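[1] here is a sequence with its predicted model. Questions after.
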Amino acid sequence: MELNYNKNNLSACTSILIGKKATIDGSTIIGRNEDAMASWPKHFVIHEHKEFDENQRYISKDNGFQMDLPKVRFKYSATPEWTDKSGLFEEDGINELGIAMSATESAYSNQRVLGADPLVKDGIGEESMLTVVLPYIRSAREGVERLGEIISEHGTSETNGVLFSDKDEVWYFESGSGHYWVAQRIPDDSYAVVANQLAIQEIDFDDSDNFMYHSEIQKFVSENNFNPYPETFNFRKVFGTQEFSDEIYSTPRVWWGHKFLSGVNSNPESEDLPFIMKPNRLLSVDDAQEYLASHFQKTEFDPLNEGSQSKRYRPISLAKTQESHVLQIRPNLPLEVGAIHWLAMGVASQSIFVPFYMGINDTPEEYKIGELPYDGKSAYWTYKLAGVLLDGHYKEFGKDFQAKQKDINITLRNMLNKYDKESLEIPEEKLSDFLTDSSNQMAKLSLDSYKELIAKLITESTDFSPLNFKTDLNL
C-alpha cells in the first residue's frame, strides 16, 4: 500500500489563552486544536533532560531550516507526527521548568507586506518551532524572545501564531512577514481566542511589560507606507487579511468563543471582533476544553443540524483535528504536579482530554504507536474509531456517547484529585515514578472505557445496513 507522507504546510487550528486571574483556581491556561488531516496519527512522548559536550545542529526535514542549539536541553513533552519523513511537528508541550508552548496557529499575511518582506523558504516553520524553542527557555517571556530572535535572524517560512505560558504569564506571538513579528501578554483577568487570522490589534511600543516586537517593525511599516490608520498601530490591520473567506472560515470561531466565554453575541462575520476579552465568570480548564470541542451547539450553524445554515461556517471541532491539547499550570502545587498536559487524541468533541502530569518520565505505550493504516493498539486510532462509528448515527448514539464521555471525565477528575493529594506525601526520589504510574492509570481508564464504547457501537450498528428489510411477521 502506497502512503502519502506529505502533510499540508499550514495547519488550520483554533487556540485559546486564559490569564491567571480569569481562572477559577489561578491557573494559566493555553490550548489549541491541531487541525490538518482527518487521518494522520499523532504520538505523545517525553524527551528527557540532556547535556551535550558541544552545541547540536538542528536541520529540518521539512524545509531545510537549520540552526545551532544549546548544549543543555531541558526535559519536555511533545506530540510529534507518526512519521518524521516530512519533519517532526512536535506541536505542544511543557518543559521541566513548567513552561508551556503550543505551535502553531496558522494565519495569513497580506500581499503588501509580503511584497516587501517575503516569507523565507528555508526559514523556521511550524515543523521546527517547538523543538528549537521549548527545551531551551526558562519563562514564557523568554520563549517570545528566543522565537523572535530566530525569526529576525533566519526568517520564517510561514505566517503563524504561537502560544506561551508559565505560572504567572500568558503570551501570544505572531509573525507577520518573513522577519517581522509582535507579541502581546494576555492580561491576567482576560482571555483570547484565535482562529487562523492575525489577531493582535493595537501595539503600545512604550509598554515593554505587555508587548514585544521586532526592533525595526515601526520603521519597516513607515518607510513602506503600510499603515492605513497612521494614528495608531494595529498589527492585524497592517499585516493581516480581511477577506470574505475570513468571514466564513475564521471569524465565526472567534464570535463563538466570545459568546461562550463572555456572553457577548456580536456578528459572526465581523472583521472587527476583539482579540482580548474579559470573561463573564471565572473560567476553568473545563471551559477551555469545551471551547475546543465545540461546534456552534444550540445555534443554526451546528453542522450536526439539518438546517440551511448548518454548513455555513467552519466549526471549531472538526474531523481534521489530529489532537487537541490544554496546557494548564496550577499555582498551588509543586511544579511536577501542578503542570498538566491535557491531551485529546483525534477529534476533541469525540475524544477525552486525559491529564498527564509534567513530572512523568514516560508516556503509555499506546500513545507512542500508531501509523497508517489503522492500528487498533494505538491511542490515536482508538479515539478516532469511536468517532468514525458515531459519525453515521448521531441521532441514534449521540446522547449515549455524550453520557459516556461525561462519566469518564468525572472519573478522571476524581482520580486526578486523589493523585494530587497523594503526591504531596511521596518522597522526592519516588515522585516521578508515582506521577508516571498515576498518569498511565488515567490514560488506561479512558482507553478501556472507549474500547467498551466501541464494542457497544459496533454491536448496535449491525442493524443499520441498507440491505435491511422490514419483514411482515405473518410471513
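    On my side now, so go ahead. Owing to the predicted nature of the structure, the values given are computational and were not obtained by experimental measurement.

[2] contacts, neighbours, all on C-alpha from now
    OK.

[3] quick check: residue 178 vs residue 120, distance?
    Remark: distance between residue 178 and residue 120 (Cα to Cα, to the nearest Å) = 6 Å.

[4] more neighbours: those two, which one.
    Neighbour totals were compared for residue 178 and residue 120, and residue 178 leads with 26 against 18 (other Cα atoms under 10 Å).

[5] nearest residue to that one other than its sequence neighbours?
    Once flanking residues are discounted, residue 178 sits nearest to residue 119: 4.0 Å by Cα to Cα, 6 or more residues apart in numbering.

[6] quick one: that neighbour from residue 239, how far?
    13 Å.

[7] for residue 438, same thing?
    According to Cα to Cα, residue 438 stands 46 Å off from residue 239.

[8] residue contacts, the residue nearest to residue 178?
    Applying Cα atoms under 8 Å, 6 or more residues apart in numbering, we find residue 119 in contact with 155-159, 177-179.

[9] next up, a structure to set beside the first:
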Amino acid sequence: MIYTIYLILNFSDVLREYTIPLLPLYSLNIYSPREKYTTMVDRRLIPFILLILMGFIPSGLGCTTFVVTDEASEDGSTFVGHSNDGFGVGLIGHEIREDMVSFRHIIAKDHPAGAMRPVVYDPNSGGEFLGEAPSSDTQTIIIGEIPQVNHTYAYITGSYGIINEHQLMTGECTDYAKIHPGAEKGKRIFYSSELSNIALERCKTAKEAVILIGELIDTYGYYGTGETLIFADPSDAWVIEMCGGTPDGTGGYWAAQRIPPGEIFVAANEFRIRELSEDNPDQIFAKNLKDDAQTMGWWKPEDGPLDWAQVFGIGEYSHPYYSQGRVWRIFDRLAPSLGLSPYVEGPFSKAYPFSIKPDSPVNITNALSIFRDHYEGTVYDLTAPPAGGPFGDPYRVWGPYDLHDAPYEGQLKPGSWPRPISTDPCGYSYICQGRANLPDPIGGICWLGMSSPAETCYLPFYTGIYHLPAPYLHGSHWEFDLNTAFWPYELLQNYARLMYSNMAPEIKAEQERIEGAAIANQSAIEAKALELYKTDERSAREFLTEYSSETALNALNDWKKLMGEMIVTYRNGNYNDVDNKTISNIGYPDWWYEYARYQYGPRVYDIQGLNAIPDVKYVGEEANITGDPISYIEKYQTG
C-alpha cells in the first residue's frame, strides 16, 4: 500500500508532480492542478514540511570526500579521497548488489554505431522507483537508456566510480536537498552513482566530467538525494552538486565550481557551493536555477546572489556539526594557522571557506591519515572519558538521535554523538593519486582500504591494471567470509574496540609497516613499469596488475595474522605474552575505577561503615593495615 499526501498549489496552470520518498513504499506527491483551486498549503511551508518528513528517508549514507590539488601537494600529485560510510543495497558497476564492499574493474570497450547505454536504478538513492519493477529488491532495474559513445574507457568502480585509465578521479558524499524526487522512466532516470560511472567511461578531464553530468541531468532528469561529486585529473579539480525537484518534474538542478590551484576542498554531507554568478569563470550551473527558485518561492533577485547551498539544500544531517565538524577538522589539521573555530553560528555558516591553502604541502602519508581521525585532542574528542570508556574507544553505538534524519528548524534533540571522519559503519575508503609527470597507467593509483579508515590498511591499485584480485570482487556485510577483502579488516576493527587504547597502537604499527613499504617501493616499481611502458605498454600493465594484486593479497594475509595475534594477546582482557607464555592483568585506569565506584567493592567487611564515609576516592594504592580499616580509608577523604 502507498500512502499519499496531496498538497494543492497554485504554481501555474500546468500539472506538476513531485515525489519525495519516505520509505520504500511511501511517497509524498505534490500536485498543481490545471484548475485554479484555492491554495491549501502556503508554498513557503513546503520546505518545513519536507524537513519533518525527511526523517523517514532511509539512512546509511554519510560519506566524507576531499581533494588536494596538485599545487597543494608535496610532489605535484593530485589527491581525491572518499569514505563510503554506509551499507545497503547498492549499485556496483552495472550490477545491483546486496552489499557495498565489493568492486569491479570495467574494461575499455568499443561500441557499434547506434548502440544504447542502459541506465540502472540505484535502490540506495533515497528515491523510490515509480513504476513496475522486478519483485526482488536485488534485481537490476533498467530505468532508461542513453546513446552510447563509440569508445568507453576502463575504470575501477565500487558504489560509485573511483578512477579511470586517464587518471580521472572522483569522490562523493550525500546531501539533503529540499526535494528528493522518485525515479521515473522518461522523467528522472539518473542518480549520482550512474553519473559518476558514465563520467569515468567518457571523460578524460575534470571539467569535461562536470559539463557532461550537467547535460545529462538537464536532458534526462535526476532523482534521489542531493549529492556532491568531486572530479579531479592530474592538473585540475572541480566539484559538482546536484538535486532534483524542478516544477515540471523533469530535469534537475546542478552547480559546479573549480577548486583553486594550490588549495584543498572538503565536503561532508552538506552542499558546499554558495553564491552563484554567471560572471564567475570558475562556476558552471544549470540555466533554470534562478527562474525555478523564484517559481518555488525559495529565492528572489532582491535577496542578493543565489546561494546554492541555502536555496536548494537544507543544511546538515541529523544534528549541528554533523557535517561542518568534519569540514572544520580537516581544514584545521591541514591549516591550523587559520585558527578556525570548531563552533559556528548556524547550518549555513560561512565560517569555513569553500577551499583553503594548507600550511605545508600534503604528501601521500598525510593524505592517507586524513580519514583516520576521531577528533583526538579537540573539543569533540571521541576517545576522551567517560564516553570513550576505560580504553578510549572512539566509536559509539548509535541511538535514535544519531541517525541520518534531517532536523526541522529549531529542533533540539536530546543528544547526539559527534560524527567523526573515521566511523565504524564505513564499508571502504580510498585516496586516489594522479600525477601528470607519468603515463596514465602508471601515474594513477587508488589507495584502497576496507572497513573503518583508522583500522584499515591502504593498498595501491594502479589505473593500468587489467583486473582486481578475487577477494575484492566479492564480499557482503551480511555474510561473514574471511576470504573476502572486507571481513578481516572489519573483524579486527570490531575486536579492537574491547581494549582500543592497547590494540590501536599495534594496528597502527602494522599499518605503517605495510603502507610504508608500499610507499617506499613506489619509485622502484614505477621506474620498472616506465621502462616496460616505453617498449610495450601491455607488459607494463601486466607488471602493475601483478604487483597490485600481490601487494593486496599479501597485506590481506598479514592482516589475518595480525587479527589472530590480537585475539590471542588480548583474550579475556588480559595481556597474554605468546612468546614467554605469561599472562598479565591489565586492569582499568584509576579514573575508571573511581568513576565506576570501584572503591565500594569487596575490600572490607564493614561495608556499611565504608558507605558512610563521604567523598572516598580511589587512589590505586595497596595497603597493609591493622586495627580499624575504616579509619585508614578516612585518610583518603577529600572532605
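    Good, I have the coordinates. Bear in mind that the values here come from a model prediction, so they are computed numbers and not experimental data.

[10] which residues do residue 178 and residue 120 of structure 1 both contact?
    155-158.

[11] where in structure 2 does stretch 282-299 of structure 1 fall?
    Using TM-score structural alignment, the residues of structure 2 aligned to stretch 282-299 of structure 1 are 361-378.

[12] stretch 328-340 of structure 1 now?
    The aligned range for stretch 328-340 of structure 1 is 433-445, by TM-score structural alignment.

[13] and the matching stretch, how far out from the chain middle?
    Distance, stretch centre to chain centre, for stretch 433-445 of structure 2: 24 Å (Cα atoms, centre = their mean, to the nearest Å).

[14] residues contacting it, please?
    Outside stretch 433-445 of structure 2, the residues that touch it by Cα under 8 Å, 6+ apart are 76-80, 163, 165-169, 233-235, 432, 446-447, 460-465, 526, 529-530, 541, 544.

[15] so which of the residues you listed sit within helices?
    In helices, defined here by DSSP state H, the members of the contacts of stretch 433-445 of structure 2 are 526, 529-530, 541, 544.

[16] measure how buried residue 59 of structure 1 is and give me the count.
    Neighbours around residue 59 of structure 1, by other Cα under 10 Å: 14.

[17] ok, it - contacts?
    Residue 59 of structure 1 makes contact with 65-67, according to Cα under 8 Å, 6+ apart.

[18] how about a cut-off of 6 Å?
    Going by Cα atoms under 6 Å, 6 or more residues apart in numbering, residue 59 of structure 1 touches 65-66.

[19] any idea how far residue 146 of structure 1 is from it?
    Per Cα to Cα, residue 59 of structure 1 is found 18 Å from residue 146 of structure 1.

[20] sorry, back to before: need the counterpart of the residue nearest to residue 178 of structure 1 in structure 2.
    Per TM-score structural alignment, residue 119 of structure 1 is aligned with residue 181.

[21] ChimeraX command for the buried members of the contacts of stretch 433-445 of structure 2?
    To isolate the buried members of those in ChimeraX, using 16 or more other Cα atoms under 10 Å:
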select :76,77,78,79,80,163,165,166,167,168,169,233,234,235,432,446,447,460,461,462,463,464,465,526,529,530,541,544
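
[22] which members of the contacts of stretch 433-445 of structure 2 are positioned in strands?
    Secondary structure assignment by DSSP state E places 78-80, 163, 169, 233, 432, 446-447, 460-462 of the contacts of stretch 433-445 of structure 2 in strands.

[23] give me the neighbour count for residue 152 of structure 1.
    19.

[24] in terms of contact, does it touch residue 178 like I think?
    No. Using Cα atoms under 6 Å, residue 152 of structure 1 makes no contact with residue 178, being 8.3 Å away.

[25] same list, the contacts of residue 119 of structure 1, but as a markdown table with secondary structure and distance to residue 216 of structure 1 please.
    Formatted as a markdown table, the contacts of residue 119 of structure 1 follow (DSSP: H, G, I helix; E, B strand; the rest coil; distance: Cα to Cα, whole Å):
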| residue | secondary structure | distance to residue 216 of structure 1 |
| --- | --- | --- |
| 155 | coil | 14 |
| 156 | strand | 16 |
| 157 | coil | 19 |
| 158 | coil | 20 |
| 159 | coil | 18 |
| 177 | coil | 13 |
| 178 | coil | 13 |
| 179 | coil | 10 |
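
[26] just among these, which is most surrounded?
    residue 177 (29 neighbours).

[27] that one and residue 120 of structure 1, how far apart?
    Taken as Cα to Cα, the span from residue 177 of structure 1 to residue 120 of structure 1 is 9 Å.

[28] ok, now residue 425 of structure 1?
    Distance from residue 425 of structure 1 to residue 120 of structure 1, counting by Cα to Cα: 52 Å.

[29] also residue 74 of structure 1?
    28 Å.

[30] could you do residue 195 of structure 1 as well?
    Counting by Cα to Cα, the separation of residue 195 of structure 1 from residue 120 of structure 1 is 23 Å.

[31] what does residue 139 of structure 1 give?
    28 Å.

[32] find the nearest non-adjacent residue to residue 293 of structure 1, please.
    Spatially, and ignoring its direct neighbours in sequence, residue 293 of structure 1 is nearest to residue 349 (4.3 Å; Cα to Cα, 6+ apart).

[33] the one you found contacts residue 295, correct?
    No. At 8.2 Å, residue 349 of structure 1 does not count as touching residue 295 under the criterion of Cα under 6 Å.

[34] which pair in the ones in strands among the contacts of stretch 433-445 of structure 2 spans the largest distance?
    233 and 460 (17.7 Å; Cα to Cα).

[35] which residue in structure 1 lines up with residue 270 of structure 2?
    Match for residue 270 of structure 2 (TM-score structural alignment): residue 197.

[36] next one: residue 210 of structure 2
    Here residue 210 of structure 2 is matched to residue 144 in structure 1, going by TM-score structural alignment.

[37] what's the answer for residue 568 of structure 2, then?
    In structure 1, residue 568 of structure 2 lands on residue 459 (TM-score structural alignment).

[38] tell me the buried residues in stretch 96-116 of structure 2?
    For stretch 96-116 of structure 2, by 16+ other Cα under 10 Å, it's 96-107.

[39] quick one, strands of the stretch 101-250 of structure 2?
    In the stretch 101-250 of structure 2, the segments counted as strands under DSSP state E, counting those that start in this stretch are 104-106, 109-110, 116-120, 142-147, 151-152, 155-157, 161-164, 169-175, 226-233, 236-243.

[40] helices along structure 2, start to end?
    Here structure 2 has its helices, by DSSP H, at 46-53, 192-202, 206-220, 289-295, 308-312, 324-334, 364-369, 440-443, 486-496, 500-535, 537-569, 590-595, 607-612, 629-633.
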